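>>> predicted model and sequence follow; I will ask about them next.
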Amino acid sequence: MHDYLHQSLTVAGTVLFFNSITLIIGSWLGGYIYDHGKVRFFLILSVLMQAASVFLLIFFHDWPCFAFLLILDNFGNGISSTIVSSLATGIKEKDPRYVFNMIYFMQNVGVVAGTMLVGYVIEISINMIFIVNFAMYAVFLLIVWLFYFVPQHVLAKHASQKKGVSDKTPKKAAIVIFAALALYFAIDVGYSQWQSNLSVYMGQLGIPVKNYSLLWTINGIIIVLIQPLINRFDESFQTKLTHKIYLGIVLFAFGFSSLIFAKSYPYFVLSMAIVTLGEVLTFPTFPAFVSSLSSFSEKGKYQGLVTAFPALGRAVGPVLGGIIIDNFSYAALFTFTSAFVIIVGSILIGCVEINLDGNGEIKK
């Protein structure tokens, strides 16, 4: 928006903020749909909405059409991604940890491939970006049409709900879930600094923009290499979801605070590596953890919140970071993000200890 459409950074930031808000609304709606029926119909409809938005961008990518279509695409993404995550909770043949790890892994394979290709594609024309994007949505739509069906036990659940039979998530489980979601929010407030304010900070230190971009390539490579190893480790040792989250808290807190001392590029690479390890451990674990605690009739509701809370963190993070930088310093920002994760993480640990037993089951 800034480089090609010549809009101010304030306008671009406002559009991205509304982009996050529509993702949150779409996530809530996707969860509601999953819990109340017509799942397949609305999943196909949401993917069609995304495909149509990107198709129109091929021809209408001037201002303000670009902003409107981008927001519409993200609204559809909120619905479809939440329904897909909710459908994943219904897969009984595989451990939920494996399912969500693989979803996260394949998402990042796409990110790495897209990041590598975009530089070459945009040299052909900016239109080609939208053409390739539309082709990917067309493939996704075909996959959804052929393979994404609602499991029979979920259909039975919807039928029982129509008869007035439903189960609610126990209060103790809900407390732990919202503590976990608060931690996810806190982590993304810090993580979003890497995607926004950190690029400015590195520029002030004389580090080229291409080196900043390379950090995200490193991030993707670490995820693609490490995630399969974590899958194998989980299968072999049946690691507890809470232990992965606890280790993630330590890694994020250390990674964010290490930026205080980062004055040269190798330090930023090290900090990114630490944060990425925390990401690999926690980001696919949150939906699995929430799924393990939520009731059968509220899977969609809570998976929607799993999408919404980090999106809210990404919306608030850059603005909050800018306020802290303007009034204090970058060091204060890095201290705040680290402390925020530690405080909210400690609250989650306390909630888990009070409400769950050693096997992750709700205490009687």
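Cool, got the structure.
>>> all contacts plus neighbour counts: C-alpha atoms, from now on.
Fine.
>>> what about C65, distance to H36?
Plainly put, C65 is 33 Å away from H36 if you go by Cα to Cα, to the nearest Å.
>>> try L87
For L87, the distance to H36 equals 13 Å [Cα to Cα].
>>> count of neighbours near C351?
Using other Cα atoms under 10 Å, C351 has 19 neighbouring residues.
>>> am I right that it is in contact with I175?
Yes. Look at C351 against I175 with Cα atoms under 8 Å: they come within range, at 7.1 Å.
>>> L87 and H36: who's more crowded?
Taking neighbours as other Cα under 10 Å, L87 and H36 compare with L87 leading, 21 against 17.
>>> tell me where the stretch 151-300 of the chain has helices.
152-162, 171-194, 197-204, 209-237, 241-258, 265-282, 285-293, 299-327 (DSSP state H, counting those that start in this stretch).
>>> nearest to L48, out of those?
With Cα to Cα, the closest approach to L48 among the helices of the stretch 151-300 of the chain belongs to helix 299-327: 19.7 Å.
>>> ok, now how distant is I122 from A51?
From I122 over to A51 (counting by Cα to Cα), the distance is 20 Å.
>>> who has more neighbours, these two?
Counted by other Cα under 10 Å, I122 and A51 do not tie: A51 has more neighbours, with 23 against 13.
>>> wait, the more buried one sits on F140?
No. A51 is beyond contact range of F140, at 9.3 Å (criterion: Cα under 8 Å).
>>> what about versus this one:
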Amino acid sequence: MTRWWTQTAGGLPRTFWYLWTATLINRLGSFVAIYLGVYLVSVRHFSPAYAGMVIGLHGAGSAAGAVLGGVVADRWGRRPAMLAGNLAAAAAAVSLGLSGHPVAIAALTLLLGLFLGVARPAFTATIIDVVGERDRLRAMTLNYWAINIGFSIAATVAGLVLRFDPLLLFVINAAVLLGTAALIGLKVPESRPAPVTVGQFTRADRGGLGTVLRDRVFLTFTALTGLAWLCIESSVMLPVALRSDGLPASAYGPIIAVNGLMIVLGQLFVPRLIGRFDRSRTVAVAAVVIGTGFALTALADAVWFYALTVAVWTLGEMLMTPANSALTADLSPAAQRGRYQGVYSLGYAFATFAGPTLGGLVADRFTTDALWLGLFGLALLVAAGNLLAAPSRARRIAALRTPAPPPSPARQAAAV
């Protein structure tokens, strides 16, 4: 076990562990994002339709903030983006807890999502900056592990806090954001790389989102990732399937808990399992596993069977997430890592909206079985897309790793 732990977590820089701790602290107190819908309906007595709209605004703000934060991280630095995002989000969280007007709640929720989104690309870009290429898969896996540990604990504690005093949801969340900012401010140095010219990316340190939006290899990767996450996010339709099989809706909690339990207990074993394989092919295999899990859901008719299907697609998620994170780092020019991270996050933002929305439409118009089989087909298309894209990604990664040739004497003379 000592040797395994050393191989899993040893040799990573101290700055990474400060970031890892900040991730854990941040997720331990992420009460508002988890219980906002419950708070609006049960405490403020708004309609479910209004609560759904507000939650959607939080997601939209987070997506817009991630793009903005990526630009800030590349132009002005990782620390300004992380500090400004967390401090502003803390103020928005407290203001949201004190507000009772529906328009103010909607506006503050949008701002909260925006400020949280601003900090995230800079955070991931800093991990990529400080961790060497060989260790990035391990680092991303450890960070994902911290996210899930914090989320699992927060989901439990937030319910108790809500019963005691709903305002504490927002106050504790704000305190955690301030603590995250303090840890980053005291212990995490600026890591933005110095401007360099690498391969064809001669202007990677300048401009806005143009380089990212012209990068078809990366945009294809982001789209495929978003479709894979759409499959996973569609799992919110499981209670509908349980009800159609005559099973209690309360069984959804223990069934979906399999997802978090597997990730927390097993995620640290993933790097050694997939580290030696091509990442695009790993993601393709993961997509097939995810699709298989949902195909089996169409056959499930008992609680244990549903739990088994969740275990199958969770295994695919565990394989996909660190491989995708490492691929994002590999495909991002050093001076534009923030912007690339911001655009990459749009794939997940799309999935969090489209998965429940389209899943609900398919389940309502047809059946949940049609939804699960459709997700299986979509997952196979994602797998095929990743296999077809593997050669172009390999060429792009090789180009990014190849230093640009020195300028010719004629160009040097012209520059003088």
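In hand now; what should we look at? Note that the structure is predicted; figures quoted are calculated from it, not measured.
>>> TM-score of the superposition?
The TM-score (TM-score structural alignment, normalised by the length of structure 1) is 0.87; 354 aligned residues with a Cα RMSD of 2.9 Å.
>>> how about the helices of the stretch 151-300 of structure 1 in CSV, adding distance to V109 of structure 1 and mean neighbour count?
Formatted as CSV, the helices of the stretch 151-300 of structure 1 follow (distance: least, Cα to Cα, whole Å; neighbours: other Cα atoms under 10 Å):
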stretch, distance to V109 of structure 1, mean neighbour count
helix 152-162, 30, 14
helix 171-194, 19, 23
helix 197-204, 23, 15
helix 209-237, 6, 15
helix 241-258, 21, 21
helix 265-282, 13, 21
helix 285-293, 18, 23
helix 299-327, 19, 22
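>>> V47 of structure 1 is nearest to which of these?
When these are ranked by proximity to V47 of structure 1 (Cα to Cα), helix 299-327 comes first, at 16.5 Å.
>>> tell me what the next helix or strand after that closest one is packed against?
Downstream of helix 299-327 of structure 1, the first helix or strand assigned by DSSP states H and E is helix 330-355. Helix 330-355 of structure 1 sits against helix 171-194, helix 241-258, helix 299-327, with contacts defined as 3 or more Cα pairs under 8 Å, 6 or more residues apart in numbering; DSSP states H and E.
>>> hmm, back to that, distance to V344 of structure 1 added to the helices of the stretch 151-300 of structure 1, as JSON lines?
Putting the helices of the stretch 151-300 of structure 1 into JSON lines (distance: least, Cα to Cα, whole Å) gives the following:
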{"stretch": "helix 152-162", "distance to V344 of structure 1": "34"}
{"stretch": "helix 171-194", "distance to V344 of structure 1": "5"}
{"stretch": "helix 197-204", "distance to V344 of structure 1": "22"}
{"stretch": "helix 209-237", "distance to V344 of structure 1": "25"}
{"stretch": "helix 241-258", "distance to V344 of structure 1": "9"}
{"stretch": "helix 265-282", "distance to V344 of structure 1": "14"}
{"stretch": "helix 285-293", "distance to V344 of structure 1": "14"}
{"stretch": "helix 299-327", "distance to V344 of structure 1": "13"}
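>>> go through those and name the closest to M116 of structure 1.
helix 209-237 (8.3 Å).
>>> got the angle between the closest one and helix 241-258?
If you take axes from the mean of the first three to the mean of the last three Cα atoms, to 10 degrees, helix 209-237 of structure 1 sits at 160 degrees to helix 241-258.
>>> which stretch among the helices of the stretch 151-300 of structure 1 comes nearest M102 of structure 1?
Per Cα to Cα, nearest to M102 of structure 1 of the helices of the stretch 151-300 of structure 1: helix 209-237, 8.2 Å.
>>> please say which position in structure 2 M102 of structure 1 maps to.
Under the alignment by TM-score structural alignment, M102 of structure 1 pairs with L142 in structure 2.
>>> list the contacts of the closest residue to its match other than its chain neighbours.
Closest residue in space to L142 of structure 2, ignoring its immediate chain neighbours: L268 at 6.8 Å, by Cα to Cα, 6 or more residues apart in numbering. By Cα atoms under 8 Å, 6 or more residues apart in numbering, the contact set of L268 of structure 2 is T8, T141, L142, W145.
>>> buried subset of those residues?
T8, T141, L142, W145 (16 or more other Cα atoms under 10 Å).
>>> for the one helix or strand the second one maps to, what is the distance to the chain centroid?
Mapping T141 of structure 2 onto the secondary structure by DSSP H and E places it in helix 136-164. Between the mean C-alpha location of helix 136-164 of structure 2 and the chain-wide mean there is a distance of 13 Å, by Cα atoms, centre = their mean, to the nearest Å.
>>> what of stretch 215-234 of structure 2?
12 Å.
>>> ditto for stretch 73-86 of structure 1
The answer for stretch 73-86 of structure 1 is 11 Å, by Cα atoms, centre = their mean.
>>> and it, which stretch of structure 2?
Using TM-score structural alignment, stretch 73-86 of structure 1 pairs with 112-125 in structure 2.
>>> how near is the residue mapped onto A384 of structure 2 from structure 1 to V352 of structure 1?
Using TM-score structural alignment as the criterion, A384 of structure 2 maps onto S346 of structure 1. Counting by Cα to Cα, the separation of S346 of structure 1 from V352 of structure 1 is 10 Å.
>>> between the two, which is the more surrounded one?
Between S346 of structure 1 and V352, V352 has the larger neighbour count (other Cα under 10 Å), namely 24 against 16.
>>> correct me, but that one touches V176?
Yes. In this structure, V352 of structure 1 is within contact of V176 by Cα under 8 Å, at 6.1 Å.
>>> ok so, going back, contact partners for the match of M102 of structure 1?
Applying Cα under 8 Å, 6+ apart to L142 of structure 2 gives the contacts A9, W20, Q267, L268.
>>> ok, the residues you listed vs A351 of structure 2, which is closest?
Q267 (22.1 Å).
>>> alignment lookup: the closest one to structure 1.
By TM-score structural alignment, Q267 of structure 2 lines up with Q227.
>>> T282 is in contact with A384 of structure 2, correct?
No. If you go by Cα under 8 Å, A384 of structure 2 and T282 don't touch, sitting 11.9 Å apart.
>>> what touches both of these two?
Jointly contacting A384 of structure 2 and T282 under the rule Cα under 8 Å, 6+ apart is no residue at all.
>>> can you get me a residue count around P170 of structure 1?
Neighbours around P170 of structure 1, by other Cα under 10 Å: 12.
>>> and it, how far is that from R40 of structure 1?
Applying Cα to Cα to P170 of structure 1 and R40 of structure 1 gives a distance of 28 Å.
>>> ok, now T335 of structure 1?
Taken as Cα to Cα, the span from T335 of structure 1 to R40 of structure 1 is 45 Å.
>>> average offset between stretch 103-116 of structure 1 and structure 2?
Once fitted to structure 2, stretch 103-116 of structure 1 is off its aligned match by 1.0 Å on average (mean Cα distance after the TM-score superposition for structure 1).
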